[in-house]
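>>> pasting the structure only:
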């Protein structure tokens, strides 16, 4: 079975949205900008590393970027059996399954990011990654520090994140090294996330969660808080509230998915951190990270090489990993471009025709095999326009 996983804050990269400009899934960026009242496209394409470190920017950019990748994967006909997300990624997972509407997801992420940013200013803190030490000994290191420091993320075997006051994290880091940690690295974050330092953010988030009213879903989402799969909407308000000041049990969540029969893990969104964690945690896991339109071909081939009749469901021509269909973005009269013919090379974003006044851009790279729609034919939205074969 297949699980979609979604990254959290810290996976963002400058320019991560540029490869998606011109792709049909870019429409989500415009919708998110309208809901958030911000230029999300500028965050994805133009913001530098310092601007993206701001919690309010990092969370919104990562959330929208991941959903854009998800939208592109869904257009290929690929569906998961489970979803899960790391910290912020849990909101992406809930939006992916329909527990949250897209607009509600954007508003919640904005509210969460603002609350966490302010909580970080109110109680300054930091985080550090401890490598090469088991969970129990990391917890002992925090206790021996005798200060405000706690385990914040159980990421993978031998990879745990601690958080708290700067002096608490420093003291716990020393004890962790004494207990055998191979390395302790301070993380570039603006607060002690997933600790009691975020209590003020929890109080603010509850009001936004009450308005969102998460719904029941067919696809379960494994929660960070209890590493259990949930499909009832009425359980998520308390889980998301608790998540802010509770450790992310990501390793345990991966093991829950493994116990449920999941062997395939597709990380959708920027970075590739979760892919490495799955490899370290689940024996014989098959993993892939999808961050750009060029990765979509790899995703299709990866799914086809696995078990397409299991949790990953493919429809029709999508079973052929070398062929692609470009569909109409709207209803109207189709007009083709006279400079394209059979065998013409097509890049991602190439205009292959128009429907009414809208451009028909290819979300794939390849060679034009043939047009399906006839010039001046009236087409409907999502109607096949042309065949492409990967070069």
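Received it, and whenever you're ready, just let me know what you need. No experiment lies behind these values; they were computed from the predicted model shown. Residues are numbered from 1 along each chain as shown.
>>> only C-alpha atoms for contact and neighbour calcs from this point on.
Will do.
>>> where do the strands sit along the stretch 251-391 of the chain?
Applying DSSP state E, counting those that start in this stretch to the stretch 251-391 of the chain gives strands spanning 264-268, 286-290, 323-327, 332-336, 345-346, 351-355, 358-361, 366-371, 378-379, 384-389.
>>> what's near enough to touch residue 245?
By CA atoms under 8 Å, 6 or more residues apart in numbering, the contact set of residue 245 is 193, 194, 195, 196, 197, 198, 199, 202.
>>> Now for the second one, how many residues are close by?
Number of residues near residue 194 (other CA atoms under 10 Å) recorded here: 25.
>>> What of the fourth one?
Residue 196 is surrounded by 19 other residues when neighbours are defined as other CA under 10 Å.
>>> ok, and the closest non-adjacent residue to it?
Of all residues not flanking residue 196 in the chain, residue 245 sits nearest, at 5.1 Å (CA to CA, 6 or more residues apart in numbering).
>>> Could you do the second one as well?
For residue 194, ignoring the flanking residues on the chain, the nearest one in space by CA to CA, 6+ apart is residue 245 at 4.0 Å.
>>> returning to that earlier point: in helices, which of the contacts of residue 245 fall?
Secondary structure from DSSP state H places 199, 202 of the contacts of residue 245 in helices.
>>> Of the contacts of residue 245, which is the nearest to residue 149?
The closest of those to residue 149 turns out to be residue 195 (CA to CA; 8.1 Å).
>>> tell me the secondary structure for the residue nearest to residue 196?
Look at residue 245: counting by DSSP: H, G, I helix; E, B strand; the rest coil, its state is coil.
>>> Please tell me how far it sits from residue 198.
Computed as CA to CA, to the nearest Å, the residue 245 to residue 198 distance reads 5 Å.
>>> put this beside the first:
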């Protein structure tokens, strides 16, 4: 019996997030204030009392979710004893910090650089993502390959829910074909661009240098990484997988399956929202899910 700690990605943000953590202790307040200094703007003001629109900017959203997750993990103290960790997209950085592989400051700086690099890549070419519901993975993969514009599977969230990513034309064409093939729905997502697709190549190049320069230590437990859903503890492998993550798919379904195969019986979501708990239940109804609470 093992507890798996999982960390959410972009989309889990909400106005007021982290305010209770800020007030929890001098230590958590100090982490938020350190973050304000590192980022060069008071992200706490936006998190606690900004508008939804302010919070939706990629340069704010990603550090905000990261901060909520890692400060919550730190506040749990001895109550946080992970035997395995994983994070969805951005959440992989939170998981690495929580598992002692990355320092808090280095993790935040990488997340800020990642957000800015992704924002720039989005501006280079209009692109989008869409959630495809009610089709098997193979059919979605096959149809994406048949579209001449760039469109690829980006997030394997749970059985019957796969997000595709690509150019506006590629995603539109794929959605039409997928609905014809029997998809229940094809929902365009309100995102800035084609995350986890080849269109993020410029962001990957920009972030690669920063990841290669940072110190990554052996985590206290295995981290299951997005790129291939396998468990890693070797810093060199972890770095390589982090670099590949921006243009590769998030294999969340496979990650949850592998964690269960390796003994996970309960999944605890650390951070804002409860999206990952829902996805885990759709992969396997037998396992327990809960939110980390102070």
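Noted; the coordinates are in hand. All of these numbers come straight from a predicted model, not from anything done at the bench.
>>> on that earlier part again, of the strands of the stretch 251-391 of structure 1, which is nearest residue 24 of structure 1?
Closest of the strands of the stretch 251-391 of structure 1 to residue 24 of structure 1 is strand 358-361, at 7.2 Å (criterion: CA to CA).
>>> Where in structure 2 does the closest one align, residue-wise?
Using TM-score structural alignment, strand 358-361 of structure 1 corresponds to no residues of structure 2.
>>> Next, the residues that contact the longest helix anywhere in structure 2 from outside, please.
Taking DSSP H as the criterion, structure 2 has its longest helix at helix 104-124. Residues from elsewhere that reach helix 104-124 of structure 2 (CA under 8 Å, 6+ apart): 35, 38-39, 58-59, 62-63, 66-67, 70, 90, 93-94, 97, 192-195, 199-204, 206-207, 210-211, 214.
>>> So which bit of structure 1 is that helix matched to?
Counting by TM-score structural alignment, helix 104-124 of structure 2 lines up with residues 102-122 of structure 1.
>>> what do we get in structure 2 for residue 91 of structure 1?
By TM-score structural alignment, residue 91 of structure 1 lines up with residue 93.
>>> if we can go back for a sec, and the residue nearest to residue 196 of structure 1, what's its match in structure 2?
Under the alignment by TM-score structural alignment, residue 245 of structure 1 pairs with residue 247 in structure 2.
>>> and the helix or strand harbouring residue 136 of structure 1, what does it pack onto?
Per DSSP states H and E, residue 136 of structure 1 falls inside helix 135-145. Packing partners of helix 135-145 of structure 1 (3 or more CA pairs under 8 Å, 6 or more residues apart in numbering; DSSP states H and E): strand 149-156, strand 159-164, helix 166-178.
>>> What distance do you get for residue 168 of structure 1 to residue 134 of structure 1?
When residue 168 of structure 1 is compared with residue 134 of structure 1 (using CA to CA), they lie 19 Å apart.
>>> meant to ask about residue 98 of structure 1, not that
Distance from residue 98 of structure 1 to residue 134 of structure 1, by CA to CA: 36 Å.
>>> Save the helices and strands packed on helix 135-145 of structure 1 as JSON lines, and put in distance to residue 265 of structure 1 too.
JSON lines is the format used below for those (distance: least, CA to CA, whole Å):
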{"stretch": "strand 149-156", "distance to residue 265 of structure 1": "15"}
{"stretch": "strand 159-164", "distance to residue 265 of structure 1": "19"}
{"stretch": "helix 166-178", "distance to residue 265 of structure 1": "31"}
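>>> Among these, which comes closest to residue 255 of structure 1?
strand 149-156 (10.0 Å).
>>> tell me, the helix holding residue 136 of structure 1 lands on which residues of structure 2?
With TM-score structural alignment as the criterion, helix 135-145 of structure 1 aligns to 137-147.
>>> Next, name the residue at the spatial heart of structure 2.
residue 89 (2.5 Å; CA atoms, centre = their mean).
>>> need the contact list for that one.
Contact analysis of residue 89 of structure 2 by CA under 8 Å, 6+ apart lists 8, 9, 10, 226, 245, 250.
>>> One more pass at 6 Å, please.
Neighbouring residues of residue 89 of structure 2 by CA atoms under 6 Å, 6 or more residues apart in numbering: residue 9.
>>> Secondary structure element holding it?
With DSSP H and E as criterion, residue 89 of structure 2 is part of no helix or strand.
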